[in-house]
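Student: quick one, fold the following:
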Amino acid sequence: MTDDQIRVAPRSKGAHRTITEALGAAPAGAVISIAPGEYRESFRLIRRVTLLPQHGTGSVTVAVPAAAGAVAVAAPNCRIRGLVIRGHDPGEALLRVEDAAGLTLEDCIVTHGRVEVLGSRGTTPRPDRPVGDIPLDHDLSAELADPTAGGVLVTRRTKLRAARHTALHVTGDALARLDDTAIEGVEGIGVAVSGTAVLRAHQLRVHGGSGSSLRARDTSRVLLRASGLFGPGRNGLLVQDAAEALLTDCRVENAARSGVRLDHTARAEIGESTIAGARLSGVEVRDQARVALRGVWVAGGETGVRLRSTEESVLLHCSVTGQQGNGVELGAGSDPRLRGVRVTRSGKHGVLVGEGGRGTFDHCDVIASGFPALHIGRDGAPRFRGCRVFDSANDVALSEGASPEFENCQAINVGSPRLSSASYGARAAGGAGGAGKGAASRGSKRGERDGGPPRGPGAPAGPAGQAGPVGGGGASAARGGPAAAATNASPPEPEQGEAPVAESLSDLLAELDELVGLENVKRDVGGMVKLMQTVRMRQEAGLPAPPLSRHLVFAGNPGTGKTTVARLYGRLLHALGLLSHGHLIEVDRSALVGEYIGHTGPKTTEAFQRARGGVLFIDEAYALTPPGVTQDFGLEAIATLVKLMEDHRDEVVVIAAGYPGDMERFISSNPGLASRFTRSLLFADYSTEELVEIVEHHARRHRYELTAAARKALSTHIGAIPRGDRFGNGRTARQLFQRMTESQAMRVAELTSPQASDLMALDENDLPVPS
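Tutor: Model (predicted):
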């Protein structure tokens, strides 16, 4: 024991009996070593000291008695390590960092009371410095040592438990940093931030709670990275007043209300994060608030993204999937900007533009909507550029006075399209409820002004009076279907009643061979093609065909190219004359299983009928047979499928896809499946070298070039990515490419006169910084 270390041990000679007694004798900078046991006391740190257990983390409990007041920190650079601090009343303050004081909590448990970090309460306007310019990696060491403003708290490997109202309140001009910290079992809000306080967090986890996981108010700012907000009783993240939030690589799951909600004039930037399972909305923006989403995956809930603000929000390269209601919903007067957004499997509309709503949608896909994919409310005037609608009964519905603009948009495998089909020519689309001649005239003039083909007499019009086949690109313009993997693309599916485009078998086989990796899959598919060629020749020679099952099981992790190969398989069968169209219909449990008795059979039949002449691709097919559940509507869907596969054995090919370990359970759930799915193809994860090649494929396709240094750094970066459940294989490669182009754009924008080579080059500095 050093000279400045002080011992607390009630039964040891020469040691202090209580922590309070030891603190009274301790000089600044002292280390107080505490013997194991429970100490029923409260104290105040008025000098820089360190408290730690003598015999390891958790061996010392400070039990604060009723009416004793909180453990208080009133000095800079104090440290508490390895202690359990337990309160008497969960609704009272248990640990308080006072104004101009600093505390580091390491390996501690704080339970049955809240932690407060206090600062001055002066009201100030929104800070000039935006939240995105605040350094997230700053460890606050200087502020802990000399807190010139409010209190400063840093936690590491610490748990806050069983508080009421809130577990942590950071207020005034206080600062807090939470590293590898968990908050559990709160009857109220997990973390509340107010005033001008700034909260930084890395690997923060807030579990449960009856209120929101994290609430920011006033002009406070919150920065989260690699953190999770799980199962709150209200919202995951609630940002109000003029507060700001920045989330990077975070997860917000199973909120009882909205995953992220912004009110008043709040701002939020969310990147590369997942928002899933919210009961109401994944993201909800109201009043004059504004959100920027980049690479965010929003899954489930009643609504995916609901924008009711008049301020311009931005969604870039996001995925919105599996909502019971609408995927993206715009309120009256909203005018957001969406680019590269993919909306799939919405129970109602993929995009709903409310009365008077606007918005710009660039190169967005809407797939498999229960209602018309795009619904434009009264007087709505959104702009759609290069957008596509797939696998829906209807693509566009217009209310009275709606005047949307459509440029280079396509409807693919849509039962009653208003947009034109890229493969099979335009369809006439009368304006609904007053899309009217004004919109048609504007569309024609715009097409002529922008160099597009003028609309001649008798030329069919799109929903806003657009000329001809929207996009006019024919089959080639439609390549790159909604589920295309990183290295390949597909033509659109045929419309009902239309003749499909003929494709060369040799070209399709060459396209198969060009796929990155998947060597075993390519060999198996090539072998099946040869077998089917022989079958076809026997049929043409009048000989009986041998028994042949064309149905397949695709077993592999996400992003390994299963959907891409399934599309190509359908086109190959069409080229062989074994399928009349060769298109692909992608479904999952939600598209096959009903919500009440008598609903599943018709729902499964409807999906199967849409696949007639092509391929029915069942993603995550094992979800139809939940483990441990003996009575489930999924079994009815399987029984319906088995009968339909028998009744239409020559008209539809069924491909069941999912994780390798789960597909065996699916096949064994019904005897009819085992007899029909006799062949399984295993889609292995991509190697590091193959993922680099996929990124390079994207670069070539978009006229970028990777420098040699970038290629080497990319290989190192990919090799360091954990290959866990969240690893996306080809999707990870695509996301990496997108982030590199965004970083390059920021870099090139600072150049005075960039050359073409500057605009094309991706170097090692454009790679994202490993988290």
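Student: C-alpha from now on. contacts and neighbour counts both.
Tutor: Fine.
Student: quick one: buried residues of stretch 457-469?
Tutor: 460-469 (16 or more other CA atoms under 10 Å).
Student: distance between the ends of that stretch?
Tutor: 15 Å (CA to CA, to the nearest Å).
Student: who's in contact with it?
Tutor: Applying CA atoms under 8 Å, 6 or more residues apart in numbering, the external contacts of stretch 457-469 come out as 396, 403-407, 418-422, 425-432, 435-437, 439-444, 447, 453-455, 470.
Student: centre of the chain to that stretch, how far?
Tutor: 36 Å (CA atoms, centre = their mean, to the nearest Å).
Student: hang on, the earlier thing: now a PyMOL select for only the buried ones of the contacts of stretch 457-469.
Tutor: Remark: buried members of those, expressed as a PyMOL selection using 16+ other CA under 10 Å:
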select buried, resi 396+403+404+405+406+407+418+419+420+421+422+425+426+427+428+429+430+431+432+435+436+439+440+443+444+447+454+455+470
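Student: coming back round to it: let's have the buried residues of stretch 457-469 in a markdown table, adding distance to Thr171 and secondary structure.
Tutor: Listed next are the buried residues of stretch 457-469 as a markdown table, based on distance: CA to CA, whole Å; DSSP: H, G, I helix; E, B strand; the rest coil:
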| residue | distance to Thr171 | secondary structure |
| --- | --- | --- |
| Pro460 | 62 | coil |
| Ala461 | 59 | strand |
| Gly462 | 55 | coil |
| Pro463 | 53 | coil |
| Ala464 | 52 | coil |
| Gly465 | 56 | coil |
| Gln466 | 55 | coil |
| Ala467 | 58 | strand |
| Gly468 | 60 | coil |
| Pro469 | 58 | coil |
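Student: mind putting those into a markdown table with distance to Ala26?
Tutor: As requested, those are arranged in a markdown table below (distance: CA to CA, whole Å):
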| residue | distance to Ala26 |
| --- | --- |
| Pro460 | 88 |
| Ala461 | 85 |
| Gly462 | 81 |
| Pro463 | 80 |
| Ala464 | 79 |
| Gly465 | 83 |
| Gln466 | 81 |
| Ala467 | 84 |
| Gly468 | 85 |
| Pro469 | 83 |
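Student: could you also give me the structure for this second sequence? I'd like to compare it with the first:
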Amino acid sequence: MISVSQVVPGGFRTVRQAVHAAPEGATISVAPGRYRENLVLTRDVTIVAEDGPGTVLISSDTGVVVEVAAAVALSGIELEGTDAEQAPVVVGAGRLVMVECAVRGDSWAAAFAHGTGGLVLRDSLLSNPSGAGVVVTSQAGSSVHNSTFEDLGTSAVVVAERGLLDVRGSTVRKSGGNGFYLSGHAEFTAVDSGIADCGDKPAVAVEDHATAVLRRISVRDAAGLGFFLKTTGLVDLTECAVESSAAEAFLAEGTGRLSLRDCDVRRSARYGMRFAGTSTAVLQDCRVSDVEGTGVAVEQRSTVEFHGLEVRACRDDGVQLTSKEEAVLHGLAIRDCAHNGIVVRGANARFEALEVERAQRAAVEVVADGHALLRGCVVRAVGGPGIAVSGGTLTAEDGDLHGCGGDGVVLADGASGVLTRCRIRAGGGHGVHIAAAAKARMSDCELHGNDGDGIRVATDRDVVVRDCSLRENGGSGLRQQVVSTSIAVENVSSSGNGVADAFGTAQAVPAAAVPAEPAAPRSGRAAENSPAEELQALVGLENVKREVATLVNLNRMAKLRVEAGLSAPPMSRHLVFAGAPGTGKTTVARLYGAILAGLGVLESGHLVEVARADLVAQIVGGTAIKTTEAFREAIGGVLFIDEAYTLSAQSGGTGPDFGREAIDTLVKLMEDHRDEAVVIVAGYSREMADFLATNPGLESRFSRTIEFPNYSAAELVTIVRQQCSRHDYRLDERAAELLLRYFDEMPKDATFGNGRTARKTFELIVDHQASRLAASPAVATSDLTQLLPEDMPFAQPIPSHSTAAAEVADVDR
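Tutor: The predicted model follows:
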């Protein structure tokens, strides 16, 4: 061991003297102090701080502080260089390993590895207000592990030319440029690292021909782009996240190949993800939410394939497709976007298992010669049409469109559509509207309960309607508005519509009929009950209805008092719903939120339903994050926590109680956002009483408990009748009597599911009817709708613990 000390006699006074005297492989121990010198290390040595990190500073105002051309290790040493032209650390050959060190520079870089030199940083800190942190152009292979870059004038990490660098467990804070910048033919790997508060440059930039493998990289509070990918090489991102960026979270503009798996975007401006140029991207299980602009855009000639993408709460469209190349999207879910769910503009897109909910305009818009193929499309509660095609083509198979504000499907301006096995229900306009110059082929489709016509034809082009069911629409089942012989109708069932059908002949078409514009989005369907009316229409629950009505009146009066300049009465909107499963707690919670939104008490009234698994993590600190995320999602609406008592259940172990952490976090959030959200906790009555006692803040915030009793036998029969009506069945009165006896004698034990049991019983009856009819040599249409006593598997006898009851209980379990 060679010692260096400025105060102890008998040893070396400078590090440089010790290095010159040291044999190959020697260890030099440096006593505390500041050593103003420049070191050129050409032999293998190890230099350590005698008293540990932070006690030894080697500095210089001119030149390189430490220049390495051998195998060198530094431990606990601080290096400081103030030369504006030279990096404090330069490795041109050999290998420098720095452990628990700090480097402060005032130059273009704090550390530079070039030529054949390799740099290894572990548990170290780099800062450089005038330039970059680490610059690597060497192919020798460098690494940065568990280190921090902060207060940088430009980029934290630069890998250029043919440099190789591996970064793990490291953090970048307050960089004036990029967090990671890759160019040339660089090869870069980064794992479990974060970039926060970087400048207006992209947090991660991959350019030229560079390749990158990024695992669990997080970007927060970026003043520019999150990830900028403009390379011809391969970029592989897994579990990467961008939260709060002033521009796109992910922007790909190059010709390279991109793979994104399990990546997250939250609160970005412009776009969540944008693919342009001729890039090729494969996305799997990614999420984009709370974007100020469009969630995902695919432009120019980029090619994408999505598997499991969720887009939520964007201020513009959820997804925009304008690329000339085919886009393939599997398992795409879009919710709560302020414009359209999807826009296909001049593009060719194929969708499998698409879901669009609560877009304020159309669920899918196809324009400018675009083409969309949809297989398994589900649309719910959009403000405009379900699918709007103008000048493009549509092929839709196995679609289910429910509650659209406008037409279910509208084809206009020469559009062409083929619809197969599609259900279009409860829309505010026509089920399908085939406007002027459009053409369509429909087969095996169901159009039920729409405010307008089931199918409106306002074109003289070819229209084929085959094997379709048109029922209970507000207008006609099928209405032809222009005289034409180009319509073919085969095997169409039309019944219960508000107006007689009119098609096929000149006499059938009203003389004054003119092609109508597509139905405008509705603000409220006349045929649809208000949330308050829906609540009153629920089976049973009379006490629940009274309690909710009282709460609604209290909220209404409180709002009027505030508007009149009076103080609001003391009240809590948060509720406990106590009762067995299947008693309608979730349904009432949804309606309660909608009623409060109608009063202006809540912004949107939407329902976010969670359980213990959605709130509780198994790592320290994770539960607070998950609970906060769920609560924030519910702001403006209702957070419904099912089986909330499980949060206070003791695991019996000695580790941390994560459920109680969720409760504590929830109590604080309810206080911080007392007027922005309603929290409803639900579960069995006794367990919920115990739950409220676990935290002093719970009882004060949940001051009202509403009990949900079990349904009576008569009410369960009513629920079965509702299921029959909804699915085109008719319950024979003799069968209804058997069903009443069955429900009356059914054990109301822990397996009893109330309304769920009624629905499962209905399914069981339908199964038995199908088996009975399958054995019959001839089946009339009326036979298909009737449920008879012999379809009741519990008809003879009716013991208190019948086999059928066991069947239903098994299903409930």
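Student: hmm, back to that, now, among the buried residues of stretch 457-469 of structure 1, which is nearest to Asp662 of structure 1?
Tutor: Nearest to Asp662 of structure 1 out of the buried residues of stretch 457-469 of structure 1 is Pro469 (CA to CA; 43.1 Å).
Student: where along the stretch 601-750 of structure 1 do the helices fall?
Tutor: Ranges of helices within the stretch 601-750 of structure 1 are 633-647, 660-667, 671-676, 688-701, 708-719, 730-748, based on DSSP state H, counting those that start in this stretch.
Student: what about the alignment partner in structure 2 of Pro372 of structure 1, which SS state?
Tutor: Aligned by TM-score structural alignment, Pro372 of structure 1 pairs with Ala362 of structure 2. With DSSP: H, G, I helix; E, B strand; the rest coil as the basis, Ala362 of structure 2 sits in coil.
Student: give me the neighbour count for Ala362 of structure 2.
Tutor: Per other CA atoms under 10 Å, the neighbour tally for Ala362 of structure 2 reads 30.
Student: try Thr55 of structure 2
Tutor: Neighbours of Thr55 of structure 2 (other CA under 10 Å): 16.
Student: okay, the nearest residue to it once chain neighbours are set aside and Leu79 of structure 2: tell me how far apart.
Tutor: Distances taken as CA to CA, 6 or more residues apart in numbering put Pro32 closest to Thr55 of structure 2, at 4.8 Å, once the chain neighbours are dropped. Counting by CA to CA, the separation of Pro32 of structure 2 from Leu79 of structure 2 is 13 Å.
Student: which one's more surrounded, the two?
Tutor: Neighbour tally, Pro32 of structure 2 and Leu79, criterion other CA under 10 Å: the higher count belongs to Leu79, 23 against 20.
Student: counterpart of the more buried one in structure 1?
Tutor: Aligned counterpart of Leu79 of structure 2 in structure 1: Val62 (TM-score structural alignment).
Student: what's near enough to touch the alignment partner in structure 1 of Leu182 of structure 2?
Tutor: Under the alignment (TM-score structural alignment), Leu182 of structure 2 maps onto Val193 of structure 1. Going by CA under 8 Å, 6+ apart, Val193 of structure 1 touches 169-171, 199, 214-217, 220-222.
Student: for the stretch 451-600 of structure 1, just list every one of the helices.
Tutor: Remark: helices assigned in the stretch 451-600 of structure 1 by DSSP H, counting those that start in this stretch are 474-477, 505-513, 519-540, 562-575, 589-592, 600-610.
Student: please identify the deepest-packed of these.
Tutor: Neighbour counts (mean count of other CA atoms under 10 Å) averaged over each of those peak at helix 562-575, with a mean of 25.
Student: and the residue nearest to the spatial centre of structure 1, what is it in contact with?
Tutor: Nearest to the mean C-alpha position of structure 1, by CA atoms, centre = their mean, lies Trp297 at 1.4 Å. By CA under 8 Å, 6+ apart, the residues touching Trp297 of structure 1 are 272-276, 318-321.
Student: now swap in His16 of structure 1 and tell me
Tutor: Applying CA under 8 Å, 6+ apart, the residues near His16 of structure 1 are 7-10, 22.
Student: what's the farthest-apart pair in those?
Tutor: Most distant of these, by CA to CA, are Pro10 and Ala22, 11.1 Å apart.
Student: what ranges do the strands span in the stretch 1-150 of structure 1?
Tutor: With strands called from DSSP state E, counting those that start in this stretch, the stretch 1-150 of structure 1 shows them at 5-8, 30-34, 37-39, 44-45, 49-53, 60-63, 71-73, 78-81, 83-86, 93-97, 102-106, 109-111, 114-117.
Student: could I get those strands as a markdown table with distance to Val653 of structure 1?
Tutor: Shown next, in a markdown table, are the strands of the stretch 1-150 of structure 1 (distance: least, CA to CA, whole Å):
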| stretch | distance to Val653 of structure 1 |
| --- | --- |
| strand 5-8 | 76 |
| strand 30-34 | 71 |
| strand 37-39 | 69 |
| strand 44-45 | 73 |
| strand 49-53 | 67 |
| strand 60-63 | 65 |
| strand 71-73 | 69 |
| strand 78-81 | 63 |
| strand 83-86 | 61 |
| strand 93-97 | 64 |
| strand 102-106 | 59 |
| strand 109-111 | 57 |
| strand 114-117 | 60 |
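Student: hang on, the earlier thing: can you find the partner of the residue nearest to the centre of structure 1 in structure 2?
Tutor: So, by TM-score structural alignment, Trp297 of structure 1 is matched to Arg287.
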